[in-house]
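Enquirer: Build me a model from this:
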Amino acid sequence: MVFVQAKTLAPGYNREMIRGVNIGSWLVLEKWMCPSLFDTYASSAVDEWTFTETLGKDAAYTALQSHWSSWFTKDDVVSLKGMGINALRIPVGYWSFDLQDGEPYVWGAQDWLDTAIEWAREEGLYVWVDLHGVPGSQNGFDNSGRSGPMDWQTVDGNIARTHSVLKTIAKKYGASSYADVVIGIQLVNEPASWGNNSNDITRDFYNDGYGNVWAEIENGNMMVVIHDNFLPLSDWTNFQGPPAAGNLGIDTHIYQVFAESDNTLNQDGHVALACSKGDLLAAANAIVPVFTGEWSGSTNICLLADGSTIAGTSCSEDGCQCESADSRTWSAGLIAQLRRFNEAQMDVWEETTSGYFFWNFKTEHAPAWDFMKGAQNGWIPQPLSDRQFPGQCGY
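Expert: The predicted structure follows:
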């Protein structure tokens, strides 16, 4: 199976610009976003695997039902719509569809995914179903459900099992009854391009997964989404196939806190780096729809008393304040610096991609990663089109 070519927002992409958020740490736990859940039930756990393993099936089910019913709610959907959001990217693990003996996970998340889709439908929002964790872990990160091992491609049966899960997802959420709300199915989130993974195997998985999904769905407008595998977008824009094969989308994640080089920049440097992404994004988006499926407002910077910024998470000068501080203490100047960076990124996404999803809709203690808190407190523009720092990237 090969990919279809040249279906983009201009031409061919037949939906409005996606302005979305991720619903992270809901159906796939990530401790850094909701540490209180772990502190309450399993403080030594580091991911969903060890959370459920520590508690056992019955206690884990009880704890997760409490979390699922409170972390993300219909009220949040209503609020997000009011903040200008038109789409939700919802991470889910394979174990919500295929749970085998010897795995500590518990059933139940699929029912909540169904509920969230109904909430989105009622409010007129779109949904991407994102397979965030696959058997064996595609990256060894906690966001796959299990941190440490990365055996997705090296243990027999894992890739076949992933394809089976995707067929189940495609048959259910690609049905015509969901066509008004579920617009995307992501084959896998953030497969590593290092370690035990082979990029050639990932590419074969994408080809096969794309065909498998399209063999199951009824919704002819569905977007089948691949992650860029942490490789250049140009590696993924050269697939060709019959137009009847359907729609392909590329998901890229752009952060400015994880590379060593990022953490040497002041906010001027972060803004300039955001602006520099535009040409490559536009070139890829002219061939295949590109979505910034994850991004945040986080940069490790501090604001000096004279209004300039420096790289860092702490400082000792009088009047200096860092993003790492409690957001309840952030000055108007520091909030403006975060907003400046967010506006630059949003300008690029709006001008050069087919849409974006902020990571995350909320967090407990990471405010620069918290869309709702940012929208309520000024570092996310409201409305989303408002600009206090227009034209930073020349758009």
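Enquirer: okay, CA-based contacts and neighbour counts for the rest of this
Expert: Will do.
Enquirer: residue ranges of the strands in the stretch 251-395 of the chain, please?
Expert: For the stretch 251-395 of the chain, applying DSSP state E, counting those that start in this stretch gives strands covering 290-295, 301-303, 309-311, 321-322, 355-358.
Enquirer: nearest to residue 126, of those?
Expert: Across the strands of the stretch 251-395 of the chain, residue 126 has its closest neighbour in strand 355-358 (11.7 Å, CA to CA).
Enquirer: Any chance of a markdown table for the strands of the stretch 251-395 of the chain, columns distance to residue 365 and mean neighbour count?
Expert: Below are the strands of the stretch 251-395 of the chain laid out as a markdown table (distance: least, CA to CA, whole Å; neighbours: other CA atoms under 10 Å):
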| stretch | distance to residue 365 | mean neighbour count |
| --- | --- | --- |
| strand 290-295 | 17 | 23 |
| strand 301-303 | 17 | 25 |
| strand 309-311 | 21 | 21 |
| strand 321-322 | 15 | 24 |
| strand 355-358 | 16 | 25 |
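Enquirer: So which of those strands is nearest residue 14?
Expert: strand 355-358 (12.5 Å).
Enquirer: same for that closest one, what does it pack against?
Expert: Judged by 3 or more CA pairs under 8 Å, 6 or more residues apart in numbering; DSSP states H and E, the packing partners of strand 355-358 are strand 18-22, strand 87-93, strand 290-295.
Enquirer: Proceed likewise with the subsequent sequence, for comparison:
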Amino acid sequence: MHCRGFVTFFDNPILLSHTPSMRNLIWSALVLAFGVIAKATLGHNASVSRGSTWSARDNITLSREFQPSAERYSHDLSYKNPKKWVNWHKFKANGVNLGGWFLQEHVIDQGWWDSVTPNATDEWTLCQQLGEQCGPVLEKRYASWITTVDVDKMASVNVNVLRIPVSYSVWIDVPGSQLYHGAQKDYLNAIAMYAIETYNMHIILSLHNLPGGTNNLEIGEAVGHNAWWGNQTNLDWSYKAVDTMLAWIQGTGHMSSFTISPINEPADEPTAFASAAGMTPSGIEWLQKYFNGCLKRIAQVDKRIPMMIQDAFQGASFWSPRFAKAANIAFDTHIYFFANPNATSFNVPNGLCEQVPDAAGDGKFPVFIGEYSVQSQWNNTLASRKTLFDTWRYVSMSQMQGNSFWSWKFTTRSEIDGEGTLKDYWSYEDMIDGGAVTTETTDSYC
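Expert: Here you go, the predicted structure:
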């Protein structure tokens, strides 16, 4: 990998003391999140677009010697639950991701993987190894991982957006794909309708993988899969997934309650994943073709349905010149600090206040922080979680259109630098129980 944060993470002596299987888990954590360290190098691919890229990795500078202020601030933030079509230029999201539900990732729930298929590298090989039992195992997972009790608990802290990662196999059965295609839509419908009809929550359906694979990672289809790029057959199947998703949304009777996100963290040059160099000029043009096709399909159903573009680690300003101002789109950027070589629980809040607002781009389109957590590379403290969470909430809502935390459930207890384990900094549910997530924003750094 050509990412400083990845190298630094594996230079960490705590992590090097783990067994090989645990180090594979940690690698999955890096993969999950270096959507994670956000997006690119200034001016990359300038010949392809007039817009310049923005990267948290390259543009956010943190110092290990930074001495934080002891002062904290309270903010009366308004994040209403929408009752009609969402205008992302005005809407403020107080959201959470439902990861590990319709697309399985090792790092989220390692204990489940160990109990089902301990040697599987991804969901593709999980189904290969389970054979006819893949369906029953996953159906049990779909029924139990997220329930209405979870939605009630989210609502108790005023969550108004659920970002739901979904596999293409939820919508289509692709010939040759090992991913299970079954009754996922039934489980999705039960939770989505409960969230919408009980609490007026808004749902972002994030198509996390596409046929052929989009980034060589388990989150893109399977490890080593990157054949989506330049393949018309795979593109056609992707459009079928989008069409089926749109038809399902129509059938719910709640079209105004959905935003569609047609791809997540793509990289046609996966050796440079999580940087602007992860996208080549030809890859950018392929993505643009796909985005245009998705916009056309959405408009044929109802142009009021927003499309959210995960920025492929390029930043909103890079993509902005490529779309007409009237386009009903918002940009989704992912920012994490768990692999930043200088990030501590003490200096990240200042970085959030002083530098993360640059992610808002040129202001032409709304920007949403679709994924983040409160883990830093170093010196994690349980007491710092509320300051980090409140600062994220304040900055993303005052400078952008809000955020969705990754993730609602996260059970893995791998060691980190400082106090606690991974789950303490990645589980929204546990952070509610620990007092780090509250309805009020009372402990922001700025």
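Enquirer: tm score of chain vs chain?
Expert: Aligned and superposed, the two chains score 0.80 in TM-score terms (TM-score structural alignment, normalised by the length of structure 1); 340 aligned residues with a CA RMSD of 2.3 Å.
Enquirer: quick one on the thing from earlier: and residue 113 of structure 1, which of the strands of the stretch 251-395 of structure 1 is closest to it?
Expert: strand 355-358 (17.6 Å).
Enquirer: Against structure 2, what's the mean shift for that closest one, could you check?
Expert: In the superposition against structure 2, strand 355-358 of structure 1 averages 1.1 Å from its aligned positions (mean CA distance after the TM-score superposition for structure 1).
Enquirer: middle-most residue in structure 2, spatially?
Expert: Nearest to the geometric centre of structure 2 sits residue 371, at 4.0 Å (CA atoms, centre = their mean).
Enquirer: Might you report the residue contacts of it?
Expert: 35, 36, 97, 333, 334, 335, 336, 403, 404, 405, 406 (CA atoms under 8 Å, 6 or more residues apart in numbering).
Enquirer: Can you find the partner of it in structure 1?
Expert: Correspondence of residue 371 of structure 2 to structure 1, assessed by TM-score structural alignment: residue 294.
Enquirer: Equivalent analysis for residue 397 of structure 2, please.
Expert: With TM-score structural alignment defining the correspondence, residue 397 of structure 2 maps onto residue 350 in structure 1.
Enquirer: which ones are touching its match?
Expert: Taking CA under 8 Å, 6+ apart as the test, what residue 350 of structure 1 contacts is residue 17.
Enquirer: how much space is there between it and residue 247 of structure 1?
Expert: 20 Å (CA to CA, to the nearest Å).
Enquirer: Same question for residue 264 of structure 1.
Expert: For residue 264 of structure 1, the distance to residue 247 of structure 1 - CA to CA - is 39 Å.
Enquirer: More neighbours: the two, which one.
Expert: Ranked by neighbour count (other CA atoms under 10 Å), residue 264 of structure 1 and residue 247 place residue 247 first, with 26 against 15.
Enquirer: ok, for that one, nearest residue in space, not its chain neighbours?
Expert: Of all residues not flanking residue 247 of structure 1 in the chain, residue 223 sits nearest, at 5.0 Å (CA to CA, 6 or more residues apart in numbering).
Enquirer: Residue in structure 2 paired with the one you found?
Expert: Residue 223 of structure 1 maps onto residue 306 in structure 2, by TM-score structural alignment.
Enquirer: Can you get me a residue count around its match?
Expert: Residue 306 of structure 2: 25 neighbours (other CA under 10 Å).
Enquirer: I figured it was touching residue 299, is that so?
Expert: No - contact criterion CA atoms under 8 Å: residue 306 of structure 2 and residue 299 do not qualify, at 9.6 Å.
Enquirer: all helices of structure 1, in order?
Expert: Taking DSSP state H to define them, one finds helices in structure 1 at 35-41, 48-55, 57-71, 74-82, 109-123, 158-173, 199-216, 267-276, 278-285, 332-352, 371-377.
Enquirer: a markdown table for the ones you listed, including distance to residue 302 of structure 1?
Expert: Listed next are the helices of structure 1 as a markdown table, based on distance: least, CA to CA, whole Å:
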| stretch | distance to residue 302 of structure 1 |
| --- | --- |
| helix 35-41 | 25 |
| helix 48-55 | 34 |
| helix 57-71 | 31 |
| helix 74-82 | 29 |
| helix 109-123 | 38 |
| helix 158-173 | 43 |
| helix 199-216 | 38 |
| helix 267-276 | 9 |
| helix 278-285 | 26 |
| helix 332-352 | 8 |
| helix 371-377 | 18 |
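Enquirer: So for residue 139 of structure 1, which of those sits nearest?
Expert: helix 199-216 (11.9 Å).
Enquirer: Distance from stretch 430-443 of structure 2 to the middle of the chain?
Expert: Counting by CA atoms, centre = their mean, to the nearest Å, stretch 430-443 of structure 2 is centred 21 Å from the centre of its parent chain.
Enquirer: Identify each buried residue in it, please.
Expert: For stretch 430-443 of structure 2, burial by neighbour count (16 or more other CA atoms under 10 Å) applies to 430, 431, 432, 436, 437, 438, 441, 442, 443.
Enquirer: Kind regards, and thank you for your time.
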